[in-house]
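Colleague: Sequence and predicted structure, then a few things I'm wondering about:
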Amino acid sequence: MHSLLSDSITLQINALQDMQRQLTTTQSDVLMDLIQRQSGQIIFSGIGKSGHIAHKITSSIKSLGINATFLHASEAMHGDIGPLNRHDLAFLISNSGETAEILALQSQLKRRDIPIITLTRNHTNSVAMQADLNLIAGSSKEADPHNILPTSSTTCALVMGDAITIAIANYHAFSKTIFANNHPHGNLGLNALKPLKTQLQSVPIINTDTPLQRVLSQLLSGHQGCVLVGSQQQLQGLITEGDLNRAISHNPHHWQNIPAKEIMSVNPITLNDNHTVHDAEQLMQQHNINTIVIVYHNNTQHISGVYTRIYRKKI
């Protein structure tokens, strides 16, 4: 079973890498030109599993505050194509590029002079050859043993769709404020833009000669998972539970009297208190850490507190 799972993941990674290799600078430039020329709505369409991918991409673009619509290819032939015009931009997803409903929709879009970008597995299929731009965003090798389940193909379409979303966001000068405003009941909307200074936790501050026995006592007395080394006016280092555990593991018989300065992180990651929770989360992800020391924006040597993932879970 492990091999089956691992092989499936490998096949999808390979499909993504192949897709990336086939994306050219010229294609990217044409894509951005079409996005910049569009003044109406952005349309995504697909059938079956490709339709689900189109739905997701449409939803992501809507969260940017941009007019986007999912168009069901079959329903389009029964009136839903009515409002569309040449100011719109259409993205059609079809792995094979031979889906009858997508071909029919493409024909109607072309009659209305609507620019069409297609996401398919090659450049030689019927859908791709009639497009203003075709992007390789599919695969002829699915990730299941029978090569029939939409897996690698839908993964490629989703990743390319997300890349397109990011390109659109960049062109429209999208910001985290817009995203949060469009997600008032989501975790991002509720927490991402909170001032970091309102979410801080105080932690014990010890000096560099404090023995680890005392450090352990300080760690156990709180729930922040760390202690700071130095003073309120001068940050010298940081000790986390992980640092202490490693010290005990390496010195199981005499760890108690080791001074804090021997195991502390001398240059802990810091952020000033003018930033937001979103900024802190991004920085923690970037450095793969769970704790950031927050300093005052007008004096980066003075400690304001810490922001930790441990504390975040309690908010």
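Modeller: The structure has been received and is ready for your questions.
Colleague: Please count neighbours and contacts with C-alpha atoms only from this point.
Modeller: Fine.
Colleague: starting at the chain centroid, how far to the helix or strand containing Asn14?
Modeller: Asn14 belongs to helix 2-22 when elements are defined using DSSP states H and E. Offset of helix 2-22 from its chain centre (C-alpha atoms, centre = their mean, to the nearest Å): 20 Å.
Colleague: give me the number of residues near Lys110?
Modeller: Neighbourhood size, Lys110 [other C-alpha atoms under 10 Å]: 15.
Colleague: check contacts around the nearest residue to it once chain neighbours are set aside.
Modeller: Using C-alpha to C-alpha, 6 or more residues apart in numbering and skipping the chain neighbours, the partner closest in space to Lys110 is Ile116 (7.9 Å). Counting by C-alpha atoms under 8 Å, 6 or more residues apart in numbering, Ile116 touches Leu89, Ala90, Phe91, Leu92, Gln106, Leu109, Lys110, Ala131, Asp132, Leu133.
Colleague: Tell me how far Ile116 lies from Ala131.
Modeller: Distance, Ile116 to Ala131, using C-alpha to C-alpha, to the nearest Å: 5 Å.
Colleague: same check, this time on Val215
Modeller: 66 Å.
Colleague: Lys56 too?
Modeller: From Lys56 to Ala131 the distance is 22 Å (C-alpha to C-alpha).
Colleague: With neighbour numbers in mind, choose between these two.
Modeller: Neighbours per residue, other C-alpha under 10 Å: of Lys56 and Ala131, the larger number sits with Ala131, 20 against 17.
Colleague: Would you check that that one makes contact with Thr118?
Modeller: Yes - Ala131 is within contact range of Thr118, at 6.2 Å (criterion: C-alpha atoms under 8 Å).
Colleague: got the buried residues for the helix or strand hosting Leu235?
Modeller: Assigned by DSSP H and E, Leu235 belongs to strand 234-240. Of the residues in strand 234-240, Leu235, Gln236, Gly237, Leu238, Ile239, Thr240 count as buried by neighbour count, 16 or more other C-alpha atoms under 10 Å.
Colleague: and after it, which helix or strand comes next?
Modeller: In N-to-C order, the element after strand 234-240 by DSSP H and E is helix 241-250.
Colleague: Take this one as well and set it beside the first:
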Amino acid sequence: MTETEAKKLCQLGLAVLETETQALAALQNRINHSFVQACDAMLHCDGRIVVIGMGKSGHIGGKIAATLASTGTPAFFVHPGEASHGDLGMITRKDVVLALSNSGETEEILTILPLIRRLQVPLISMTGNPGSTLTKAATVNLDVSVEKEACPLGLAPTASTTAALAMGDALAVALLESRGFSADDFARSHPGGRLGRRLLLHVSDVMHCGDEIPCVHPDTALDSALLEMTRKGLGMTAVVDTRQKVQGIYTDGDLRRTLDADINIHEARVEEVMSHHPRCVQTDNLAVDALSLMQQHHISALLVVDDKQVLTGVLHMHDLLRAGVV
């Protein structure tokens, strides 16, 4: 490819972005009373937001429905072509319908308008034609018209779909804020995602417990403590008294310091070389907070204790890696 050809491609790409930027800028004046009415209808919906749209508008509608659902506004997408063949039964009298059509004359949507009216549900339209049939039939219309498409032929939906998508995002975020939807709420609807894992997983969900905990008493011979560390494979052992109350910890790092000090590992007791006052967390702490503590103090394991400092588990960095918290 020549330099001239490459430059032309960049110019074409920039022209598309400029056209779509202008389309988005024009939407700012349309966050008005109609937008407020649409939000109010959705906020007071006792059912779900049913989003419909054909073709590219349908793809945008599917994304809007997904965004609404994941941000605290129950919603789903219904294909208008399928709606007239049975799927209209998904819409109930408690729902709100959000219909997308740039022309406002999409045949498959107009076909089911009488049935939507019969249900007497609020109908929010999102169109690019204020004089269209769909616009006039709607309870409230959101104007997403654009001056021109980014497509040089003026045929492929480009700027118009971008405008509709942005308006859908504006609705979703306005509703999110109005509902007081929190990061924890978001995580609960995204349990399989990274954010969900970071905000939902607690130390108790990933820690080692029971026989998996490396544990010795203060008067245990150091070589026996090393065997316990080897058996449990966590690079450390907790040191507890007879009531399982934490007295200290002995780690791989402590072992290196022991060897540097020329201490006889066959004669020393673990209490002589252990680290006192180890970093601890509790079972109900978030795993992500435990990770932060590890990173802050450059350690790879934490003891898990109850409110009386009794040992209940061990959390290792590898556990957080496996759980996807890191």
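Modeller: Yep, it's here. Please read these numbers as outputs of a predicted model, since none were measured by experiment.
Colleague: re earlier: can you flag the buried ones in the contacts of Ile116 of the first structure?
Modeller: If we count by 16+ other C-alpha under 10 Å, those have these buried: Leu89, Ala90, Phe91, Leu92, Gln106, Leu109, Ala131, Leu133.
Colleague: Map the fourth one onto the second structure.
Modeller: Translated: Leu92 of the first structure. Using TM-score structural alignment, the partner of Leu92 of the first structure in the second structure is Ala99.
Colleague: One more: the fifth one?
Modeller: Aligning on TM-score structural alignment places Gln106 of the first structure opposite Leu113 in the second structure.
Colleague: Next up, the contacts around its match.
Modeller: With C-alpha under 8 Å, 6+ apart, Leu113 of the second structure has these contacts: Ala137.
Colleague: which secondary structure element contains it?
Modeller: In the assignment (DSSP H and E), Leu113 of the second structure maps to helix 107-119.
Colleague: Can you mark which positions in stretch 138-149 of the first structure are buried?
Modeller: By neighbour count on 16+ other C-alpha under 10 Å, the buried set for stretch 138-149 of the first structure is Gly138, Ser139, Lys141, Glu142, Ala143, Asp144.
Colleague: Which one of those is nearest to His275 of the first structure?
Modeller: Distance to His275 of the first structure across these (C-alpha to C-alpha) is lowest for Gly138, with 40.1 Å.
Colleague: Three-state assignment for the closest one, please.
Modeller: coil (DSSP: H, G, I helix; E, B strand; the rest coil).
Colleague: residues in contact with it?
Modeller: 15, 19, 95, 119-122, 152-157.
Colleague: now swap in Leu201 of the second structure and tell me
Modeller: By C-alpha under 8 Å, 6+ apart, the contact set of Leu201 of the second structure is Leu286, Ala287, Val288.
Colleague: need the strands for the stretch 201-315 of the first structure, in chain order.
Modeller: 205-206, 226-231, 234-240, 270-272, 291-296, 299-308 (DSSP state E, counting those that start in this stretch).
Colleague: ditto for the stretch 51-200 of the second structure
Modeller: Along the stretch 51-200 of the second structure, the segments classed as strands by DSSP E, counting those that start in this stretch run 75-78, 96-101, 123-127, 140-143.
Colleague: Any chance of those strands in a markdown table with distance to Leu43 of the second structure as columns?
Modeller: Formatted as a markdown table, the strands of the stretch 51-200 of the second structure follow (distance: least, C-alpha to C-alpha, whole Å):
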| stretch | distance to Leu43 of the second structure |
| --- | --- |
| strand 75-78 | 12 |
| strand 96-101 | 10 |
| strand 123-127 | 13 |
| strand 140-143 | 14 |
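Colleague: quick one: which of those is nearest His316 of the second structure?
Modeller: Nearest of these (C-alpha to C-alpha): strand 75-78, 39.9 Å.
Colleague: mean per-residue distance, the closest one to the first structure?
Modeller: By mean C-alpha distance after the TM-score superposition for the first structure, the fitted strand 75-78 of the second structure averages 1.1 Å away from its aligned residues in the first structure.
Colleague: Kindly name the residues of the first structure that line up with that strand.
Modeller: With TM-score structural alignment as the criterion, strand 75-78 of the second structure aligns to 68-71.
Colleague: Which position in the first structure pairs with Val246 of the second structure?
Modeller: Val246 of the second structure maps onto nothing in the first structure, by TM-score structural alignment.
Colleague: okay, now Val246 of the second structure: neighbour count?
Modeller: 26.
Colleague: Report whether the expected contact of it with Val239 is present.
Modeller: Yes - look at Val246 of the second structure against Val239 with C-alpha under 8 Å: they come within range, at 6.0 Å.
Colleague: sorry, back to before: quick one: the strands of the stretch 201-315 of the first structure as a markdown table, columns for distance to Gln38 of the first structure too.
Modeller: Shown next, in a markdown table, are the strands of the stretch 201-315 of the first structure (distance: least, C-alpha to C-alpha, whole Å):
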| stretch | distance to Gln38 of the first structure |
| --- | --- |
| strand 205-206 | 56 |
| strand 226-231 | 51 |
| strand 234-240 | 51 |
| strand 270-272 | 39 |
| strand 291-296 | 42 |
| strand 299-308 | 42 |
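Colleague: quick one: which of the ones you listed is nearest Tyr171 of the first structure?
Modeller: Checking those against Tyr171 of the first structure by C-alpha to C-alpha gives strand 270-272 as the closest, at 28.6 Å.
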